[in-house]
Structures are given as structure tokens and as C-alpha cells.
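1. Could you work out the structure for the sequence below:
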Amino acid sequence: MNASDRTPADLLRSALAADPSRPLVTFYDDATGERVELSVATLANWVAKTANLLQGELAAEPGDRLALLLPAHWQSAVWLLACSSAGVTADVGGDPSAADLVVSGPDTLERARACRGERVALALRPLGGRFPKAPEGFSDYAVEVPSQGDRFAPYAPVDPGAAALSVGGLELSGAELVERARADAAELGLSPGSRLLSGRGYDSWEGLSAGLFAPLAAGASVVLCRHLDQLSPKSLEQRIESERVTVTAR
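-> Coordinates of the predicted model:
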């Protein structure tokens, strides 16, 4: 990655310029059997569409706070990077009543209703499927995002010194996030081409770093596993081998 990268969105742009076809996020849900592999280009396309949704349809502005009520999931990674692209602070697991807008999975909809701003719901179904019927008071992400543009340009430059992420009582600017992600990547032994398997949740910095930011900062990729505890030791060994995993974080 480029030494000049100062936000997570910068890291993604550098990854796209270096090798758009390589895998970046491979997601497993071991409760449903779902597997999704996203190349750098595919993830970047989802991020651009989501950032356009944020800035255009949802009228989010730099400095706005978004309560992100999602588990470790490939679509959560998309929202984290879209927030960075638009200069919106991603408050992971944050209080919806104190947020400007909220993004919720299917299990946190009642909590999300406390937000008085825009509300977006994700069904978290395989292949990004929509709800059979959109929850009342929410936009269905799977319905709204496909029509968004494939390229994103923020209305104003994103300030690397502005708050980018809040999780577990920790608040980081974009520049601080990138610096921490690089340090974590070095500690984990990640380098370009590494494959990190993470079974950690997205409710802590450690989980977010292993499950997205550290691999992105290192030019590596992540095998993100939800409900990994439902996998037998033998099946886990087989996954590590088949996915060419070089580092694990569980």
C-alpha cells in the first residue's frame, strides 16, 4: 500500500490500483453455509454504490454519525469503507438515538428505531438478498443500492484528521485508524499476498482490524468467518488448507 494513504478509503483505492482482480474478502457464515468471495474490484464497486447512497439518497454529510448495527459480515465491511469514503463516522454498535442515521441488520431493528434520522435495514441474506417485505420505517439496502452509481466522488475532500470510527469506547480518525491497522498488520506478520482467517466479531477494534483493516493495510486478504464456533476442528483445518490461509486470528 502507499505510504501516503491516510484513510481506509485511500487504502482501498491503492489496493484497486495495484491488483483489482485479487480476492480481498472471502466471507463464510457457518450457520447457513454461505460463502461469498469478493475481489478488490467487486468490493470497491459495492463501496462506491453504498457511498453514493449515503451521500445522495440519505443526504449524509462529513461529520455525520452513523450507528452501524451489523455483525461481522462482508456487507459490514462495505459500509465501513463507504462511511470512510463519504467522511461519515461509523459508530459500530453505537446508540441510534444519538446518531444522524442508522444501518441495522435483521436482529437489531427495534433498537434501530430510536434513530430519528434515516434508517437502512439489511436482511443479511445470501448473495445480498432483500427482505421479503421491507421493515416499516426502513429503506431496504438490497433494493436501494443496485441503482446507485459505480463511481463515487465526495462533495468535499475527506479530512484524515476527522473522526472515522468509534467502537468499544475507542474513537479514531482516518489517519489514526490507518496507522493502527499498519501496526497490527506488522504484529500479525501480514504482507502482500497473506491470507488471514478471522473468526472475531466486529464489535471491537481487534475484530475490525483482523477482519478488514489490517489485511487491507498490508495488501493481504481476509477469510472472514461468522459463527466459526459451529465448525468442527477437522472442517476448520480443511478450510485453512483450501483457502490457503497463512495467518489465523480467532
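
2. CA atoms for contacts and neighbours, from now on please.
-> Will do.

3. Which parts of this protein are strands?
-> For the chain, the strands defined by DSSP state E occupy 23-29, 34-39, 65-69, 89-92, 101-104, 118-121, 139-140, 163-167, 170-173, 195-198, 221-226, 247-249.

4. what angle sits between the third one and strand 163-167?
-> Compare the direction of strand 65-69 with that of strand 163-167 by axes from the mean of the first three to the mean of the last three Cα atoms, to 10 degrees and you get 30 degrees.

5. How about residues contacting strand 65-69?
-> Residues outside strand 65-69 that contact it (Cα atoms under 8 Å, 6 or more residues apart in numbering) are 88-96, 99-105, 108, 112.

6. Distance from the chain centre to it, please.
-> The chain centre lies 12 Å from the centre of strand 65-69; the measure is Cα atoms, centre = their mean, to the nearest Å.

7. likewise stretch 159-174?
-> The answer for stretch 159-174 is 15 Å, by Cα atoms, centre = their mean.

8. measure it end to end?
-> 8 Å (Cα to Cα, to the nearest Å).

9. Quick check, central residue of this protein?
-> Against the mean C-alpha coordinate of the chain, by Cα atoms, centre = their mean, the closest residue is A77 at 1.2 Å.

10. Which residue, neighbours along the chain excluded, lies closest to it?
-> L212 (6.8 Å; Cα to Cα, 6 or more residues apart in numbering).

11. do you know how far the one you found is from L101?
-> For L212, the distance to L101 - Cα to Cα - is 23 Å.

12. higher neighbour count, the two?
-> L212 (29 against 24; other Cα atoms under 10 Å).

13. show me the contacts for the more buried one.
-> L212 touches 25, 77, 222, counting by Cα under 8 Å, 6+ apart.

14. please give me the structure for this one as well, since I'd like to look at both together:
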Amino acid sequence: MNATDRTPADLLTSALAADPGRPLVTFYDDATGERVELSVATFANWVAKTANLLQGDLCASPGDRVALLLPAHWQTAVWLLACSSVGAIAEVDGDPAAADLVVSGPDSLDAALACAGERVALALRPLGGRFPQSPAGFADYAVEVPGQGDRFVPFARVTAAEPALVVGGREFSGGQIVEQALADAPSLELTGPDSRVLTGLPYDTWDGLSAGLYAPLASGGSVVLCRNLDRLGEEGLAKRIESERVTSVRR
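-> Okay, the predicted model is just below:
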């Protein structure tokens, strides 16, 4: 982090400038056996493409509310940073009927239809794969995002004071996200680039989001983000901790 970093998007920009090749998010789904590792550069590229989709094709503006009906997943982390880049407010498990846009996983498509604005569906398949058939009434993220630009420039400057996130009934500005993530880092044993936190916490609380994205990003560390971790077992967990060089665990 640099002294000038005031928003989550600033944190990503600084991480990219410092060491684009280091791991940032390593994702496991223990129900499917999927493993995906994203360097800072790869993660930032996904964020830029998603932010261009959000701002350009979906016409999102600063202050628009984006209901994220998604589990703890690497693509959810991408959407959180894309919303911050545009200046939209990411509402985790938000009410689709009250949102300007909705982004849904495959298990919440019926609920997402309540949104009168743009709707995006994520198949959450390995390697970011698309739906076999795009859901009616939704844009398929995996179809729409590859053609987006690799560089993102917001139409309007995003400031630290603007609302950026709603989770668990709490609203955070961009600046508050950065401040709280930095405050959380010591308790997560995140002290630098060799620090890796493994977390199986869901993304529907601040603690889950902090351990699973914001604190590693703010501290220069990385995260091993695990979905369905309860299926792994203690022996499997111990092996993962060793193989991924994990320095702390939250579950």
C-alpha cells in the first residue's frame, strides 16, 4: 500500500505497480476439485474488463447499487473491485428489487429476476466457463467479459468518501474499507508478501470479505480462498496449508 491509496481500486493499482507477478488470490472449490491461481496482474486484468463491462455495456454510474448474489469465489472478488473502480455500491446479498443492477450466481437466478435493471449471470464454472445456454433475461458474464478492454478509466473520479460496499447491514465508504482492512491485517497475521491467509469464511460478513480479499490486498499479502472447505477434512486441510505455504487460517 502507498500513502496515497484511499480506495480499494487504489490498493489494486499499487499492488500492480509493486509486483504484478506475485499471487493474490488462489481459489479452491472442494465440491468440484477446482483450483485457480490469479497473480496481481491477472486479477487486475479481470477487474479492468469487468469494470469496462459494468461502466460501458451495463451503463453503471457512481452511486448505482449493484446487488451481488454470489458466494465466496474469485469472480466475486473481481466484481467487488470492479464496482469500486466504477464507483458503484456493491451490496452483498442485496435486494435485487431495490438495486440498479444485479449480478447472480446459478443458484439465485429466480430471485435476481426481481431487478428491473440490467442482470448478469455467472455460471461459476471452472476457468470462468459460460453457461451451456445463457439464462433468459440475463447477460452471460463469461460471454460478455472477454471482449472488454484490458485498461479501465472511470468516467468520473471515485473518491474515498463515497459509499462503496454494503455487507451484513453495514455500509462502508471506499476509505473505510481501506482503513478497516489495514486494521484487520495484524490479527490475520498479514505482514507482507510472504503472508498467506487461508479462509473458508463466506463473503456475507465483513470478516469474510476482509480475510478473503481486502486485508490481503491492503497488506501486500495473498489469500487462499476456499469454497466448501468443510468437505476437505482435517488431513486434507493440513496438506493444503503446507503446499500453499499458508501462514494463518480463518474458518
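
15. Buried ones in stretch 38-58 of structure 2, by neighbour count?
-> For stretch 38-58 of structure 2, a neighbour-count test (16 or more other Cα atoms under 10 Å) marks 38-55, 58 as buried.

16. no, scratch that, I was asking about stretch 125-135 of structure 2
-> Buried-residue list, stretch 125-135 of structure 2, by 16+ other Cα under 10 Å: 130-131, 134.

17. swap in stretch 181-195 of structure 2?
-> Buried residues in stretch 181-195 of structure 2, defined by neighbour count with 16+ other Cα under 10 Å: 181-182, 184-185, 188-190, 193, 195.

18. and which of the residues you listed is nearest C83 of structure 2?
-> Closest approach between the buried residues of stretch 181-195 of structure 2 and C83 of structure 2, by Cα to Cα: A181, at 17.2 Å.

19. who's in contact with the closest residue to the closest one other than its chain neighbours?
-> Nearest residue to A181 of structure 2 in three dimensions, chain neighbours excluded: A215, at 4.4 Å (Cα to Cα, 6+ apart). Residues near A215 of structure 2 by Cα under 8 Å, 6+ apart: 181-182, 184-185, 190, 221.

20. okay if I get the strands of structure 1 as TSV plus distance to Q148 of structure 1?
-> Converted to TSV, those look like this (distance: least, Cα to Cα, whole Å):
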stretch	distance to Q148 of structure 1
strand 23-29	22
strand 34-39	19
strand 65-69	19
strand 89-92	20
strand 101-104	17
strand 118-121	15
strand 139-140	14
strand 163-167	23
strand 170-173	27
strand 195-198	30
strand 221-226	26
strand 247-249	35
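
21. What is the longest helix along structure 1 packed up against?
-> Criterion DSSP state H: the longest helix present in structure 1 is helix 174-188. Judged by 3 or more Cα pairs under 8 Å, 6 or more residues apart in numbering; DSSP states H and E, the packing partners of helix 174-188 of structure 1 are helix 8-18, strand 163-167, helix 214-218.

22. Select, out of the ones you listed, the one closest to T32 of structure 1.
-> helix 214-218 (25.1 Å).

23. Tell me roughly how far that closest one lies from structure 2 on average.
-> Here the mean offset of helix 214-218 of structure 1 against structure 2 after fitting is 0.4 Å, by mean Cα distance after the TM-score superposition for structure 1.

24. Just the buried positions in that helix, please.
-> Buried residues in helix 214-218 of structure 1, counted by 16+ other Cα under 10 Å: 214-218.

25. closest to D29 of structure 1 among these?
-> Using Cα to Cα, P215 is the member of the buried residues of helix 214-218 of structure 1 that sits closest to D29 of structure 1, with 19.5 Å.

26. List the contacts of the residue lying closest to that closest one once chain neighbours are set aside.
-> With Cα to Cα, 6+ apart as the criterion, P215 of structure 1 has its nearest non-adjacent residue at 5.3 Å, and that residue is S221. By Cα under 8 Å, 6+ apart, S221 of structure 1 lies in contact with 23-26, 193-196, 215.

27. Aligned counterpart of S221 of structure 1 in structure 2, please.
-> When structure 2 is aligned by TM-score structural alignment, S221 of structure 1 is paired with S222.

28. how much space between that match and D29 of structure 2?
-> With distances taken as Cα to Cα, S222 of structure 2 is found 17 Å from D29 of structure 2.

29. Map A88 of structure 2 onto structure 1.
-> By TM-score structural alignment, A88 of structure 2 lines up with V88.

30. Its match: how many residues sit nearby?
-> 27.

31. So it sits against L58, correct?
-> No - in this structure, V88 of structure 1 is not within contact of L58 by Cα atoms under 8 Å, at 11.7 Å.

32. V158 of structure 2: what's it in contact with?
-> Taking Cα under 8 Å, 6+ apart as the test, what V158 of structure 2 contacts is 62, 84-87.

33. Recalculate using a threshold of 10 Å.
-> Neighbour list for V158 of structure 2: 6-7, 9-10, 62-63, 84-88, 164, 174 [criterion: Cα atoms under 10 Å, 6 or more residues apart in numbering].
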